[in-house]
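In: Sharing a model that was predicted from the sequence below.
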Amino acid sequence: MATRFNRRQFLATGSATVAVSVLLKACASPSSNNTATTTSPNTAGSPASQGFKAAIVLPGVITDKAWNQAGYAGLNEVKKQGAEIAYVEKIGQAEQAEALSDFARRGFNLVYAHGGQFDAAIQQVAGQFPNTFFVGVNGAATGPNIASLRIDHLQASYLCGIIAATMSKSKKIAYLAGQEFQATQEELRGLQLGAKSVDPTIQVSSTFTGDWNDAAKAKEAAAALISSGSDVIYQWLDNAAPTVLQTASDQGIYAFGNTADQFEVAPKAVLTSAVKRIDLAIAKLADLAQKNELKGQIYSFGLEEPTILHLGKFNPAVPADLQAKVKKTEDAILAKKITFETCTEGGKATRCVKGAA
């Protein structure tokens, strides 16, 4: 069975040994407690993977059916490569640096920090542990032993923006996320660009709850957006996502799933989902690390990697001609007939769309 640690115990133990166990998923149901867990490697790993240890620090729980669960799934993909793996859940901002440091002290070769909100903590600790490579998922930090892994959120949200603007009756749509940092800013920008390509006058508002998992805050924010007239909500939340999708369904408006295909969560409301197979992207970088080919740079995956980034199941309410328009636009992005280039707008650096389908 898996050896499990209370979060406070994990953060306080420093270089204490973590017991190796069989795969958690096969042996025990996840606890809601904050824990650190290791699992033994598969025996079929490549020679390069022997003795390789990878860990992930998660801001939420591995059962959220969204961001954190996708990160945990990625860690298990790394296990299939023959690595020993470990994770810790529900790490808040004040605990980030110590959680990352503790895995490094335990001799882990690769440590993922699962969210752009970890960038400052990564930069704080990486120089102290040159033998550990830190990867910020959705981050922007780089360094000798720091890489960032990104999905091109703007590409997917651009396509969703086209759908949102076409399906909206009020001509008011909204973006709702947990925190504001580069990845969410880019996703919001894509939604704006896609929507305005359909209707330049459409209003796109945004709200950040400050918490990816607080369902009460998310429900309150969604209700406020609906009260202000938004009839389509593009959300990016973790454990709080189902609450927003269900609120949209109850109020008779539309919404978008995110990270996982969340159509079944609220089939009356979800138009489609921006499916981000971050688990496969995590595994790709682990493979590079085991080959000593991982570099201190930003690795970005977009629609050109359809197994990693794609749209999910369409709601029957989305007309066939609109689905065809979205597919034509996606093809134009892949053919580079539509590009998203760095520009300045309102005195700030952003990305602008060039070209047409």
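Out: Thanks, I have it.
In: switch to C-alpha atoms for all contacts and neighbour counts from now on
Out: Fine.
In: the helices in the stretch 51-200 of the chain, which residues?
Out: 67-80, 96-105, 119-125, 153-167, 182-198 (DSSP state H, counting those that start in this stretch).
In: Could you work out the end-to-end span of stretch 296-314 for me?
Out: End-to-end distance for stretch 296-314, by Cα to Cα, to the nearest Å: 38 Å.
In: buried residues in that stretch?
Out: 296-299, 301-303, 308-314 (16 or more other Cα atoms under 10 Å).
In: what's in contact with stretch 323-340?
Out: With contacts defined as Cα atoms under 8 Å, 6 or more residues apart in numbering, stretch 323-340 is touched by 159, 162-163, 303-304, 351-357.
In: Check the offset of that stretch from the chain's centre.
Out: 23 Å (Cα atoms, centre = their mean, to the nearest Å).
In: How about it, which residues are buried there?
Out: 325-326, 329-333, 338-340.
In: from these, which two are the most distant?
Out: Lys325 and Phe340 (18.4 Å; Cα to Cα).
In: Name the residue closest to the centre of this protein, please.
Out: Nearest to the geometric centre of the chain sits Trp67, at 4.8 Å (Cα atoms, centre = their mean).
In: I'd assumed Thr259 was in contact with that one.
Out: Yes. Taking contacts as Cα atoms under 8 Å, Trp67 lies within contact range of Thr259: 6.2 Å.
In: could I get the buried residues of stretch 323-340 as TSV with distance to Gly139?
Out: Output for these, formatted as TSV (distance: Cα to Cα, whole Å):
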residue	distance to Gly139
Lys325	32
Val326	28
Thr329	27
Glu330	25
Asp331	27
Ala332	27
Ile333	24
Ile338	25
Thr339	22
Phe340	19
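In: Nearest to Ala241 among these?
Out: Distances from Ala241 to the buried residues of stretch 323-340, taken by Cα to Cα, are shortest for Val326, at 24.1 Å.
In: Please tell me how far the closest one sits from Val61.
Out: 33 Å.
In: Touching stretch 292-312 from outside, list them.
Out: Residues outside stretch 292-312 that contact it (Cα under 8 Å, 6+ apart): 140-153, 155-156, 261, 263, 272-278, 280-281, 285, 288, 330, 334.
In: Now do stretch 219-235: distance to the chain's middle.
Out: Using Cα atoms, centre = their mean, the offset of stretch 219-235 from its chain centre is 22 Å.
In: End to end on that stretch, go ahead and measure it.
Out: End to end - Cα to Cα - stretch 219-235 spans 11 Å.
In: And here is the other one:
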Amino acid sequence: MKKNFPMSRAGWTRRGVLGASGAAMAAGLLTKPSTLFAAEPIKTAGIYTVPVEQQWVSRIHKAAEAAQAKGEVTYTFSENTANTDYPRVMREYAEQGVKLIVGEIFGVEQEAREVTLEYPDVAFLMGSSFLEDPAYPNLAVFDNYIQDASYLSGIIAGSMTKSGNIGMVGGFPIPEVNRLMHAFMAGAKEMNPDITFQVSFIGSWFDPPKAKETAFAMIENGADVLYAERFGVSDAAQEKGILAIGNVIDTQPDYPETVVASALWHFEPTFNAALAKVQDGTFEADNYGKYSFMKEGGCSLAPLGTFEGKVPAEAMALVEKREAAIKAGEYTVEINDEEPKSS
């Protein structure tokens, strides 16, 4: 099922149901306070539920560090924050005078949103499975809509498999994972419509050993290319001498003979857009997901590096054609948030 962006998640529950509480408090809470204007670096904090080395979070961390290096923010962060502790850490940073808090509230949607109402002068930029809500006027949401780059990486994968069997290991079957897998599969089928896929989710955002074991099972079942949505998958591919496609970050330097290509997420456009709003006092409830699109500079296909010249010319020609069309707005990669299935 194709969904246009932005899409509603009104009927979908991820790891918590977003309630409607707090709507009565919305009136007057967002005032564009003068405290959001900054003649000096904006005090910024990141709150992450996993280590900053984890793929997804590392991109947010990298963008914040880049802004700090340019003197635009002062940046501190907390990693490995349990969902049960997340609201408390939000409050602690807000009480310390932090003006921009960035993170991911997927596992604590309702509680986190209620915290934002307590600090109307603080801007919250949070990864979320739900859209913005005017009832929480100082909370903007984002997600990694990098389906454009995932689709291009799928074209390359489809041209590299000899068995026509591709294994795909994900964390959880949630929209931000599902849409990337579907885009990847669509790209692979551009090269060979008869390709089959093994799809599995490990039920964790950071469990490399489990991802590795799942990948081993797929290799035993005939996969000769793996989609590494999680850490650990490329380790299995390397040990068994097959190929892998990366996700969110470029891991080819660590697996030079294994990782052919990667779909990269660039959080800088998202972060910079929010920062500009904080700086001029106009930050408000909004959906920043669009800044992850390729035409916004939010994603790209990593350089082929050691695989330069090893990918079939036909595939690279199609990649170049589609990439140009995507950037020009002439080709749209389908956004499909439904759970992918093995074929």
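Out: Yep, it's here. Because the structure is predicted, anything quoted here is derived from the model rather than measured.
In: circling back to that earlier point, of the buried residues of stretch 296-314 of the first structure, closest to Ser249 of the first structure?
Out: Comparing those against Ser249 of the first structure with Cα to Cα picks out Phe314 as the nearest, at 15.4 Å.
In: could you list every residue that touches the closest one?
Out: When contacts are counted by Cα under 8 Å, 6+ apart, Phe314 of the first structure touches 263, 271-273.
In: Apply 10 Å and report the result again.
Out: Counting by Cα atoms under 10 Å, 6 or more residues apart in numbering, Phe314 of the first structure touches 261, 263, 267, 270-273, 320, 323.
In: Of those, which pair is most distant in space?
Out: Asp261 and Ala320 (19.4 Å).
In: of the two, who's got more company?
Out: Asp261 (23 against 11; other Cα atoms under 10 Å).
In: hmm, back to that, with distance to Ala224 of the first structure as added columns, please give the helices of the stretch 51-200 of the first structure in CSV.
Out: Shown next, in CSV, are those (distance: least, Cα to Cα, whole Å):
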stretch, distance to Ala224 of the first structure
helix 67-80, 24
helix 96-105, 31
helix 119-125, 31
helix 153-167, 18
helix 182-198, 18
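In: Select, out of those, the one closest to Thr35 of the first structure.
Out: Per Cα to Cα, nearest to Thr35 of the first structure of the helices of the stretch 51-200 of the first structure: helix 96-105, 11.1 Å.
In: The second structure: matching residues for the closest one?
Out: Alignment of helix 96-105 of the first structure against the second structure: residues 86-95, by TM-score structural alignment.
In: Would you pull up how far the matching stretch lies from the middle of the chain?
Out: Counting by Cα atoms, centre = their mean, stretch 86-95 of the second structure is centred 23 Å from the centre of its parent chain.
In: Same question for stretch 303-311 of the first structure.
Out: 14 Å.
In: How about the contacts made by Asp261 of the first structure?
Out: Asp261 of the first structure makes contacts with 65-66, 270, 272-277, 310-314, as judged by Cα under 10 Å, 6+ apart.
In: Mind putting those into TSV with secondary structure?
Out: Below are these laid out as TSV (DSSP: H, G, I helix; E, B strand; the rest coil):
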residue	secondary structure
Lys65	coil
Ala66	coil
Val270	strand
Thr272	strand
Ser273	strand
Ala274	strand
Val275	strand
Lys276	strand
Arg277	coil
His310	strand
Leu311	strand
Gly312	coil
Lys313	coil
Phe314	coil
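In: how deep is the equivalent of Thr184 of the first structure over in the second structure tucked in, by neighbour count?
Out: Under the alignment (TM-score structural alignment), Thr184 of the first structure pairs with Val177 in the second structure. The tally of other residues near Val177 of the second structure (other Cα under 10 Å) stands at 22.
In: before we move on, back to that, measure the mean distance from the match of helix 96-105 of the first structure to the first structure post-superposition.
Out: Following superposition, stretch 86-95 of the second structure is found to deviate from the first structure by 2.3 Å on average (mean Cα distance after the TM-score superposition for the first structure).
In: What residues sit buried inside that stretch?
Out: Neighbour-count burial for stretch 86-95 of the second structure, with 16+ other Cα under 10 Å as criterion, is recorded at 86-87, 89-91, 93-94.
In: How about stretch 277-291 of the first structure?
Out: 277-283, 285-287, 289-290.
In: so of these, which ones are in helices?
Out: The helices, defined by DSSP state H, take in 278-283, 285-287, 289-290 from these.
In: can you redo those as a markdown table with distance to Lys25 of the first structure?
Out: Putting those into a markdown table (distance: Cα to Cα, whole Å) gives the following:
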| residue | distance to Lys25 of the first structure |
| --- | --- |
| Ile278 | 19 |
| Asp279 | 16 |
| Leu280 | 18 |
| Ala281 | 21 |
| Ile282 | 18 |
| Ala283 | 18 |
| Leu285 | 22 |
| Ala286 | 20 |
| Asp287 | 22 |
| Ala289 | 24 |
| Gln290 | 24 |
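In: of all those residues, which comes closest to Ala54 of the first structure?
Out: Ranked by distance to Ala54 of the first structure (Cα to Cα), those are led by Ala286 at 8.0 Å.
In: can you pull the contacts of the equivalent of that closest one over in the second structure?
Out: Counting by TM-score structural alignment, Ala286 of the first structure lines up with Leu275 in the second structure. If you count contacts by Cα under 10 Å, 6+ apart, Leu275 of the second structure has them with 36, 42, 44, 67, 72-73, 100, 123, 125, 269, 281, 283.
In: Ok, Gly154 of the second structure next?
Out: 160, 180-191, 227, 245, 261-263, 315, 319.
In: Done for today, thanks.
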